[in-house]
Every structure is written in C-alpha cells, then in structure tokens.
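Q: structure, please.
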Amino acid sequence: MKKRMTYINSLDGLRALAIILVIGYHLRISIFRGGFIGVDMFFVLSGYLITNQILNKIKDVPKFSIKEFWFKRIKRLFPAMIMLLMVVTIYVLIKTPERWQSIISDDVAGVLGVSNWWYIIKKVPYTDTFSHPAPLKHLWSLAVEAQFYLLLPLLFVGTNPPKAKKKLAFVMLVAILIFSAISMGLWYKPGDINRAYYGTDTRIFGLLIGSLTAYLYPYKRLANQLPTKTSQLFDVIGTSLLVGLLSFVVFGNEFLSGLYHGGLLIISLVSAILMCLVIHPDTKLNRLFSTSLLRWIGTRSYSLYLWHYPIIVLMTPMKITGIYRVALMFFQVILMFVLAEMSYKYVETPFRKRTRGISWQQQLKQTVKRSATVRIEGLLIGITLIGMIFTTTFFNQMVAKSVDISYEKNKSSKKETIKEPQIKKIPINQVFMIGDSVLLGAKPDIEELIPQSQVDAKVGRQFIELPKILEKNYQHKFDTETVVLISLGTNGPFKEEELSNLYQTVTEKGAHLVLLNTYVPLNWQGQVNHLLADFTSTHQDVVLIDWHDYIADKLAYLEIDGVHPTVAGRELLATLIKEQLTKYFDFQVDTKEAITTESSH
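A: Next up, the predicted model:
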C-alpha cells in the first residue's frame, strides 16, 4: 500500500495570507500596495509541494509516471479554470461584444497555459490599465506554474539509480535558478516591466526556490521534535520575516527597480524560510497558520485567485468613489468567497475525489462522463452571470447619477474669485511640457492656448524616463526665460530623489519648474500627489498645479476610465494650465475666456 504524503495544515494558512495580499492589491487598498508579492509566495509554496511529491514518488515507486503526474495537474487546475473562462467570456460578449476577438484569444492562451507569453506579445501592461483592462490577465502566473509542471518531471526521467537522478536534478535546478534571477535583471526596462515580470524564464526562480527547499528540508525532516529554546528562536525569526514581508506590502510597489535586480529573489528566499518555520509542528507560527479560518481560506485559495480579478475588473467603474466604492468592494469580496466556495465544492472537489486510486486512463474516462457536475456547472454559470450583470448595472447607474449631479452643480455654480499671488511675474518665451497620455490628449488645446508651448507626451510614460528625455532634447535649451512643466504619475509613482534630480537639472541654468499632479484612482495616486505637495512646500520657486482637486468633483469631464479627460475635459485641463502659468509668468497667451480655477502652490 502506498504511503500518502502527510497533509500540512499550516501551508493552507500561508496560502490564505498570499491570496489576501493579492486580493487587497487588486482592490487598490492603499495598505496593500505591495500585495503582488502574494504571487511570489504562491510560487514558492507550489514548488515546494510539487517537488516533495515527486521526490516521495521516485523513492517509493520503481517507475515514475510523467503521464500520471501531468494528468493530475491538469485535473487539479483546469476544471475550475474552464468554468471561469466560460463565465467571463459570456459576460464580456454580452456587455462588450466588440471585444470578442480579444477575450477569445485570451481564453485560448489560458487553456494552453501560455497566458504570460501571450500578454508579452500583446504588450498588455502588468500594472493596472484604464480602458477595458484584460479580465484574464491574472492567468499569467498560472501559465508560469503550468510550464514549470510540464518541465520539472523531465529532470527525473532516464537516470538511475534514484540518488544519482536526484543529484543531477538538484544541480540543474540550481543552474536554472541562477539563470532565471539574472535574466530578470537583464530583461528589466525602466518604464516597461512587462517582459521581466511576465516571462517564465524571469519568474521561474520562485518555483525553483521552493523545489530546492524540498530537497534540503523535506517535510519529514522538518517534523523532527525541537528543543524549547530552538522552537522559540524559530518563532522569533519567523515573526521577524513575516513583519518584513508585511512591511514591504504596506510600503513597497511594483515600480521599484531593485525588485528586478534581486529584490523578488530575496522576497522568494524569505518566503521559503518563513514556510519552513511555519510548517514545523513545534512552532507557535505553525499553530497560528493552522487556525480553522485561515485553513478554510487557504483550501479555497486557487478558486479565490481565479475569480477575484475578473470580478474586480469587470464590476468596478473607474469613476466610482466614496461610499459607493466601499459598498461595491464589500459586495465584491463576498461574491469572491461565494464563487470560490461553489467552485471548490462543486467543481474542484468532485474532480479530485472521484478519481483517486485509479489509473490516469480510467480517470480520463470518468471525467468525460461526469454529466451531473456539468449540469451543476451550467447552473452556477447562469447564476453568476445574472448576479454580475445586475450588480454592475446597479453600481454603474449609481455612479452615473452621482456624476450627473456633480456636473450640474458645477455648471450652475458661480465662478470663484481667486486671489492673485503677490509676486512679480517672470518674463517667459518658451514652455516645455513633458507628460503621459493625460497631457497628450490635451496637446492641441494647450498649444493653441499657449503659443509658446511645446508638448512632448507619450502613452505609458513614467518618471524614470524623464532624465534621458531632458538630456537628449531639452537641457541645452534651458535659460531664465524657460518654463518646464512635468505631468507624470498616471502610470506609477516615483521617488523624492528623482524629483530632486529633476529640480537640479531644470534650475541649474535658471529655468523654472512647474508640476502638475495626477488624478488616477489607483494605489499610487496618494503617494504621487503627497510627494509633489511636500516638495513644492519646501521649494518656493516650484509651482504646483492641482489637477486632482480641480477635477475630483467634475468627473463628467473624464472618460469612462476615470483618468483621461473627455474632449471638453481636455479643454478644461488646457485652460487650467494656462491660468496657473499666467499667475506666475509673463508671456503672451490667447485671450480666450478662461475658466476660473483653484489651485495650490
């Protein structure tokens, strides 16, 4: 009789932590800015468990069956995924039928386990997109795992005896890990992290760290009884590592260049050490992560991962704010857990239990014949679609109503009188404006209202690209009659050091710096705007134009993505920029009627 691997309850608790971090990150909750590292934790856990299973298998069974291994992985991953793909596809075809080609191609990539490469080819950004984001983008990580599961067992075939087989596999795993970690750094490109983030070659090191941990510290070895002092030391170390990871979750973000030059490798190593300390039965951490609530969430973590992202993407109007956003978020979390429970109970568990102890050929036949579960899946799909469509429609109506009220209020309100700053205006003959897609849309209006301006804007541009742009195209033109306006932050945050370097570059030849803050309902909005406000408060010669506060109660002037101005909004932005510049600088501008606005310096 075959010995089954001991079930590790505390690993479910770690899975629960990982999925909570990922959900919090995608819900755009500010304290989960670095929650994406939950995926790295999943990679380590998966690599550890799968390699443990393979090592136990080749020890107990004379011949390791790759076909059986692959079929078990397919049976574990695909049924719940197929249900998800059906629901998401039908929903998208009902709500936005013009996107049928995009969603079908994403479906095919998901089924084939190549979503990560597909999104690299399509140039789908990992960071949140604004207009029609891909609801299946999260399948990139499952694709990396699927490719890992395809390749890993090949290392254990064709070499005898078993010890030699294990040693050869260990050496190869170490070599691939080193290659992967180096590849991430080589592929990293400031302002475009997609290739480094999505690639199997650049991300597989997390799974390999889990695999090597299974070699060095298999579960049976970790189960040995510990002296009391050693157990206490393990708890102290484990708690410190946990606090370190959670600190990154609160203060980190995916735009830090250090992440791609060893940072994610360190996070994976820390996760592996924490995992070893948590699964040891003699630690208090083991008892903490074995609590019933965490175990319940952890056992459903796969279904939660599948469902959470499409629910957020498809059901969240970008213009939603205030109480409506809180209410919608609360409902989305409930829906995630309801669907995860239904998927776990009626899809995952039946496929897993009904085929234990029989050959993979018999399992395949039983899988095809399971008409009862197919009927249940069909019912679940129908219920899910109705609920999602109803909820999305309701919240869209609420948002539209609140936007209309705000629009009418602003239309009918009297113009406010702005007190002019008590400063002597500076003569100016040229204005260079550098920005992203928000500024790009308003370029014609800006250049018409301010003839001395030159707008250099690009979709997806980030602050890290700015030094090269200035050095190549503008620095040699700077003088005391030059204004440099920077409008960046829509696509990600930046550091105070980068802002200080910009200030030094602009002002060393006497040019004048103007900063336009951002309105982007994503995790980094507050970070960007607070940094700009703090910087201008300590640099009295820098002007801040407050686009955020100005547009916050005029959402009707934004597109459906809640970020980019409409045609009327672009004119509004151009007029705001002109008015604020003419407060501080003396140059000839178009005399069209201006919309009086309020800003901060």
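Q: for the rest of this, base every contact and every neighbour count on C-alpha atoms.
A: OK.
Q: how about the helices in the stretch 1-150 of the chain?
A: Remark: helices assigned in the stretch 1-150 of the chain by DSSP state H, counting those that start in this stretch are 9-26, 37-60, 66-95, 100-112, 115-122, 139-151.
Q: for the second one, packing partners?
A: Meaning helix 37-60. In terms of contacts (3 or more CA pairs under 8 Å, 6 or more residues apart in numbering; DSSP states H and E), helix 37-60 is packed against helix 9-26, helix 162-187, helix 205-216, helix 263-279.
Q: out of those, flag the one nearest residue 253.
A: Go through those one by one with CA to CA and the one that ends up closest to residue 253 is helix 9-26, at 9.9 Å.
Q: check which helices and strands the closest one is in contact with.
A: Helix 9-26 sits against helix 37-60, helix 263-279, helix 284-288, helix 292-299, helix 301-315, with contacts defined as 3+ CA pairs under 8 Å, 6+ apart.
Q: in stretch 335-342, what's buried?
A: Burial within stretch 335-342, assessed by neighbour count using 16 or more other CA atoms under 10 Å, is assigned to 335-337, 339-342.
Q: returning to what we had before: which one of the helices and strands packed on helix 37-60 lies nearest to residue 424?
A: Comparing the helices and strands packed on helix 37-60 by CA to CA, helix 9-26 comes nearest, at 46.5 Å.
Q: run through who's touching that closest one.
A: 32-39, 41-42, 45, 249, 275, 278-279, 286-291, 294-299, 301, 304-305, 308-309, 312 (CA atoms under 8 Å, 6 or more residues apart in numbering).
Q: filter those residues down to the buried ones.
A: Among the contacts of helix 9-26, the ones that count as buried by 16+ other CA under 10 Å are 32-39, 41-42, 45, 249, 275, 278-279, 286-287, 289-290, 294-295, 297-299, 301, 304-305, 308-309, 312.
Q: how about this one, so we can line them up?
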Amino acid sequence: MDHSGRSCDPALAGPGRQTYFPGLDGLRAVAVLGVMLYHFGVLQVPGGFLGVDVFFVLSGYLITGQLWARWSGGCVEPGRFWAARIRRLFPAVLFLLAVTTAAMVTAGRDQLRAYLGDLAAAGTYTSNWWYIVHQRSYFEATGRPPVLQHLWSLAVEEQFYLVWPLVIVTVLLVCRSVAVRRRALLVVAALLAAGSAYAMWRGSAMDHVPGAGDPSRWYFGTDSHSMGLLVGAVLALWRSGAGFGPALPDLPPARLRTTLVGAGGLAAIGWTFASVDEFSTPLYRFGFAAVALVTAVVVAVATRPGLAATVLGWAPLRVVGQRSYGLYLWHWPVVCFTRPGLDVDLDGWRLLLLRFALTVVLTETSYRFVEQPVRRLGWREGWRRLVSARLSPVLASVTAVVVGLVAFEAVTPPPIDPTITAAAMVRPGDTVVHHRATPPTTAGTSSESSGPATTAPVSQPRRTMRRLPTTPTAVTSTSVTISPAGAAPSAGSTAHLTVAVYADSVALGAEGRMAQDFGAVINHATVGEQAWDLLPALTSAARVGQVPGDVVLLHTGDNGVVSPDQLQDALAALAGKRTVVLVVPRVPRPWEQHNLGVIRAAAAGFRNVRLADWYDVSTDHPEYFVGDGIHLSSTGVTAYTRMVRAAVLDS
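A: Below you'll find the predicted structure:
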C-alpha cells in the first residue's frame, strides 16, 4: 500500500526489478577474496579485511537504488522488502548455524557455552552489539577463535536494512514531490554518513585505539562503522536510482577519463588490501571513510557500460561474486577448525589449498541446495525440493542429535583440559609469589633462610595475594629472597636471583618451573592481560622505583596489539636498573607479525634488555603447546624456562 492507501502494483513492488550489474559481481569477488586471503593467513594480505567495507558500499548502493526505484512514486511496501531480504539472506545463515553447532559439539565443547550466546546473537542479527555489550574483543586469543565472529558485519547490514527503509518512508510521507524527496534523502544519507565517520574518528581517538587500547567498540559498532552503507546510499540517491528499472533512465556509457578514474580507485583498493593492517591508527581516524568513498567511485564506474564493467564482469569473477555471500559465511568457520599444528598437520600452501577447497565445497552446497531454491521458489517449495531429494530425514536426524548434545552440554560442567597447568588457571587480579625451596641450613644461618632438608629443589606451597594496585603510589615490592645467608652464587647459577614477572597467563603457566631455577618468582600477571593495560602500569611503577626483583621478565602481546610507544616507555623506565628479559611471543592470531616486529625492534635500543625469542625457540615444536596453540604444555614449560634462564645468564 502507498501512503494514501492505494494498492501497489506487485510488478513494481516485488524483488528483482533492478538492472543486473555484472561489474558489481566482479567487485564482490575482489572483496571476498581479499577477506578470505586475509583470514587464511598464508599470503600477506594485511588489509584484506577491508573487503567488508567494500561490501558495505555495494549493499548501501543496491538496496537504496532498489527502494528508490520502487517507492519514489509513493508505492511503499516495507513488509515486502523485509520479507525478500529474509528470504535472500537467512536460509544460508540458518544452514551455517546448524553446521557450526554440530562442529562445536563435536570438536569445540570446551567453548560451547560461549558459542551458544554467539549463536543466539547471530540468529537475531545482533552479533556486533552482543560482542560490544559483553566486551568480547576482536583481539581474542584464548582457545579456538570465535566461530561466528565474522557475522558482526551481517548484523550491521541487517540493522541498516531494518532502519533505513523506515527513514525513507518517513521522508516520503513528509515530502510531496519526487525531487524534494530525493534531495531530502540525499541530505539525510550524507549527514548520517558523516556522523558515522565522526563517531569512528572521535571514539577511536578518545580511547587512543588501536595502539593503546581495544578498538572493538568502534569497529563493531553500527553507529561508527555504517558509513560505507550510507555512502553507497548517497551514490544511489545522487543518481536518482538511474539504472534500477525501466521506469528510470539508463546509465550512460563510461568515457575514457571515467574509466581511468575507476581503474585508479580499484588500484587504491588493491593497495589498501596489500599495505594497511588493522593496527593502523589512520585507518580508525579517517581510513574507513576513505575506503568507502573510493569504493563508491569504483561502483559508479563499474555500473556504467564500458571497459571497467567488462573487465570486472569477466565470467570467472562473476561466478565468484555471485557466491560471495556464501564464501564469506563459510570461510571463517573453516579457518577456525583447520588450525595448523592443532586441528590439521598442514601449513603453508597445502593449508591454503585445503581451506579454499573446504570453503568452496560448503559454499556450493549451500548455494545450490539452500540459497537458490528458497530464493527462487520460496520457503515451502524450497523445502519440498529437499524432501524430494530425500535429504530431509538426514537433516532431521542431524538436527535432533545436535539439539540433544547442546541441551546436555548446557546442564553439565564444561570439560577442563588436563594439559593446562594450574598456574594458567589463576584468577584475574591475583599476584603470585613463588619461592624456591632452599637447601639445608648451616650454623649461623638466619631463621629467614631455614627450610626443610632436601636433596633436590622441591616447590613449596604457593602464596597467593591480592594483586597490587596499578597506581604507582600503591605498588610496593613483595620480594623475599630466601637463599642461604652468605652463600655465593655459583658460576652459571640463577638460584640467588629474584624474578618479577609482568605478563599474561602464558608466562604464568611457567611460574612453578621457574621457581626451581630462581631464588623467588614474583608474578604480577593476569589472565587475559592486554599490553595497553600492562605497559602503562609497569612504566608508572618503574619510574617511582617500585618494581621488585633482580630481573624483570616482560611477556606481553599474546592477547592483542603492542604499542611501540608504550613498550619504549616501559623499557626506558627500566633502563640501567636491572636485567630485563623481553619475550617475543608466539600467538597464532592476526596481530602476531605486528607484535614480532615491535618487540624485536624495541629490544635493540636498550643495553640492559635481553631478548628471549619464544617465537623462534618454539618453531616446529607443536608439543610445546596445549590445544589452543598459545599456552604451554609441560614440555613447553621446560623449554620456556630454559630460554628465560639462558637470557638472564647472557646478561
């Protein structure tokens, strides 16, 4: 019905009235391949994640162009639009959720409870706000990566699909003529796009992210990351929906100058894929908005007849682009269940080929048997096709098994990995002081150094205290050295040294073993500690002389990005006062290579810093790790402690 109560012509209101733009399928292919290569991790495509922002512009352009073509004359049916969107997008997601749930029940039960929350958010297209409200960071390192995390972008798009039609309806009701309606919507879309870009800039600058904080709030937020969708809407309205139906004018062919501009824009997108990473500060200040504007230029050229449209409309690119939605849905779960050295004994090109093959098979299955039947025939007829193919009993059986296992998991305690050391399970906020057992006392030895007679070092019970506050005025040394009084250290011995550990749970897992090689180990460590919290606190304490120990062990970068400036400040505050052992972490996450470069470069500038390169030491040694590929196994604890001790003796 239009706003005056007249019935709409179904031919005008129904889906599929837009002109097909083959060049946009090619651009979709470029975007999804960038995202896939970024996540597959074999080739260096650090900015491939920006393919999501290319998708945003495409979606905003196509949806707004369709709605303007159908509704500008007053024939408004938002219900029909939303039903078409659900029919187009939800079947593939439903299939994905069923398969990933079965996979989690089978291979990821230790994280199933967290997954169930993600599952509910994914099914309601609220994943991005679910992660924000529950402070679920994009920089998450513990265990298997969240299998449904990539659905945050679909949530942003679906929220746009819900709200933007209502904005259009409001403007259509308020304004009378088509020209006034278009100008009003153009202004609204431009202002909202500018507001979103401002929210990203202002919010990330205020939180000093990504270098000194977690950018997840601004990266996931609909308010701060919808500028691409709105820039696409601006382009569609600027053209007044041209090209989206026989009732509107066709787009004129692209001239040579226009084609060159489009080629330059496409080259710029390729450059960002190859050069920009998610830890770039300019990206959060203005980069996302710039990518959206450049993509809009490419879209403007690719939708006009000409060389650019022909090249991007090349048949193989079209095939990939037509399946880009499924490729995006399936590639990330494939990554999560094919971790090298953990889930599969592959790496390099063999792993890349395996991931591509699995993604393509799952995508094509979804495309042929789920997406296309429902899209063409509707829900009922699509289901009938499955029944006629005799797949429904199989689907019903699998669903029953999955539901039963999930229900069982929901009422039983999660399994505990027995290979994880007790130290790695210390509660966040604890400070652990672990003393080395001492040899038998001799005459004249003070009572402080007395201890049980032993023939080999035996760890005493751990003393756990509340973590020291991070404000410098409250930090006090808790070091107690209990080596025999007056005993001279032997050559190559570290038994007389106290080590203060500033780290996360990886180093915390080696605390018990280190206590056998050092006089005392003082752990100022927190499970899940981020560098942007740890380094400023350490810097403040060091500047007022309140860092205990003869040796400082600094291990950070497992849970997120390390800021070069913050690391430099911490090392400068510790300069010349004691030996600092700086660990280069191994963490199979997107920020690994960034942190390797930052930490190795920082160590070179300070004479008292000794680099303990755990990344190199642990290469080709999967036995050093438990199931997440990050925390230490018993073998890894021994190797890690040996590495730290060697670094101290080298000082």
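Q: picking up where we left off before, including distance to residue 259 of structure 1, could the helices of the stretch 1-150 of structure 1 go into CSV?
A: CSV is the format used below for these (distance: least, CA to CA, whole Å):
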stretch, distance to residue 259 of structure 1
helix 9-26, 17
helix 37-60, 10
helix 66-95, 29
helix 100-112, 27
helix 115-122, 19
helix 139-151, 17
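Q: what sits against the aligned partner of residue 183 of structure 1 in structure 2?
A: Matched by TM-score structural alignment, residue 183 of structure 1 corresponds to residue 199 in structure 2. Counting by CA under 8 Å, 6+ apart, residue 199 of structure 2 makes contact with 218, 223-224.
Q: now, which of those residues sits nearest residue 594 of structure 2?
A: Taking those together and measuring to residue 594 of structure 2 by CA to CA, the closest member is residue 218, at 20.6 Å.
Q: all helices for the stretch 501-650 of structure 2, in order.
A: For the stretch 501-650 of structure 2, helices defined by DSSP H, counting those that start in this stretch occupy the ranges 505-508, 511-517, 531-543, 564-574, 592-603, 614-617, 634-649.
Q: what range does the first one cover in structure 1?
A: On structure 1, the counterpart of helix 505-508 of structure 2 by TM-score structural alignment is residues 437-440.
Q: now the matching stretch, how far from the centre of its chain.
A: 23 Å (CA atoms, centre = their mean, to the nearest Å).
Q: how close does it sit to structure 2?
A: Mean deviation of stretch 437-440 of structure 1 relative to structure 2 after superposition (mean CA distance after the TM-score superposition for structure 1): 2.4 Å.
Q: can you check stretch 78-94 of structure 1 too?
A: Mean for stretch 78-94 of structure 1 is 1.5 Å (mean CA distance after the TM-score superposition for structure 1).
Q: what residues does that stretch touch?
A: 99-100, 103-104, 107, 111, 135, 303, 306-307, 310, 343, 347-348, 351, 377, 381, 384-385, 389.
Q: return the members of those residues classed as buried.
A: 103, 107, 135, 303, 306-307, 310, 343, 347-348, 351, 377, 381, 384-385.
Q: count of neighbours near the aligned partner of residue 64 of structure 2 in structure 1?
A: Under the alignment (TM-score structural alignment), residue 64 of structure 2 maps onto residue 51 of structure 1. Residue 51 of structure 1 has 23 neighbours, counted by other CA atoms under 10 Å.
Q: excluding its backbone neighbours, what's nearest residue 51 of structure 1?
A: Distances taken as CA to CA, 6 or more residues apart in numbering place residue 211 nearest to residue 51 of structure 1, at 5.3 Å, with adjacent residues excluded.
Q: same check on residue 222 of structure 2?
A: For residue 222 of structure 2, the spatially nearest residue (CA to CA, 6+ apart) is residue 156, at 5.5 Å.
Q: neighbours of whatever residue of structure 1 lines up with that neighbour, how many?
A: Using TM-score structural alignment, the equivalent of residue 156 of structure 2 in structure 1 is residue 144. Residues near residue 144 of structure 1, counting by other CA under 10 Å, number 25.
Q: how about residue 144 of structure 1, what does it touch?
A: 113-114, 116, 199-200, 203-204.
Q: TSV for these, including neighbour count and distance to residue 560 of structure 1?
A: Shown next, in TSV, are the contacts of residue 144 of structure 1 (neighbours: other CA atoms under 10 Å; distance: CA to CA, whole Å):
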residue	neighbour count	distance to residue 560 of structure 1
113	21	32
114	21	30
116	26	27
199	22	31
200	23	34
203	24	34
204	25	37
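Q: which of these sits closest to residue 395 of structure 1?
A: So of those, ranked by how close each gets to residue 395 of structure 1 (CA to CA), first place is residue 116, at 31.6 Å.
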